[in-house]
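In: The sequence and its predicted three-dimensional model are supplied below.
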Amino acid sequence: MAVGQPPVHKPQWFKSSYSGGNTTECLEAAFTPVVVLIRDSKRSSGPRLKVSKKAWAHFITDVPAR
């Protein structure tokens, strides 16, 4: 059995259900085993924000439902 790095999987991105209907205000997130990645859907190859799963859970809990 070959020893090496584990396979790299591409994150599966999804759009926020609260994104604007005019597609100008869209956030996408992807869950990895270690962090949650966040990006602007208009700039998918642009910068990404990485937050811990715990920070993401606090964010989701603390943001008031609209």
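Out: That came in fine, so what should we check first? Please read all numbers here as calculations on a predicted model, not as lab measurements. Numbering: from 1, shown residues only.
In: can we go C-alpha only for contacts and neighbour counts from here?
Out: OK.
In: Tell me the secondary structure at the most centrally placed residue in the chain.
Out: Closest to where the C-alpha atoms of the chain average out (CA atoms, centre = their mean) is Ala29, at 2.0 Å. Three-state call for Ala29 (DSSP: H, G, I helix; E, B strand; the rest coil): strand.
In: Counting neighbours, what do you get for Ile38?
Out: By the measure other CA atoms under 10 Å, the count of residues near Ile38 is 21.
In: Presented hereafter is structure B, for comparison with structure A:
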Amino acid sequence: MTNQTRRWVKSSYSGADNGNCVEIAVGETAVPVRDSKRAEQSPVIAFGREAFTAFLGSVTNNR
């Protein structure tokens, strides 16, 4: 799937005023992540679902 055909969702923690914005694409086996400021020109990093879930758990628990 390409950047153009993915459905990207901006993180609810991305601040409009600080410019730190990330997006993930939903509905895929892996979890692609990109910089929303660069959108279509942004490199995409894909994480396995298990690794991404562990990452979110760590962030939520301030680890």
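Out: That came in fine, so what should we check first? Note that the structure is predicted; figures quoted are calculated from it, not measured.
In: Superposing both, give me the TM-score.
Out: For these two chains in superposition, a TM-score of 0.76 is obtained (TM-score structural alignment, normalised by the length of the second structure); 59 aligned residues with a CA RMSD of 2.2 Å.
In: which residue in the second structure lines up with the residue nearest to the centre of the first structure?
Out: Under the alignment (TM-score structural alignment), Ala29 of the first structure pairs with Ile24 in the second structure.
In: ok, now Trp13 of the first structure?
Out: When the second structure is aligned by TM-score structural alignment, the residue opposite Trp13 of the first structure is Trp8.
In: Count residues in the vicinity of that match, would you?
Out: Per other CA under 10 Å, the neighbour tally for Trp8 of the second structure reads 19.
In: Quick check: it vs Ser58 of the second structure, distance?
Out: The gap separating Trp8 of the second structure from Ser58 of the second structure is 23 Å, by CA to CA, to the nearest Å.
In: What distance do you get for the aligned residue in the first structure for Val44 of the second structure to Phe59 of the first structure?
Out: Here Val44 of the second structure is matched to Arg48 in the first structure, going by TM-score structural alignment. Arg48 of the first structure sits 17 Å away from Phe59 of the first structure, going by CA to CA.
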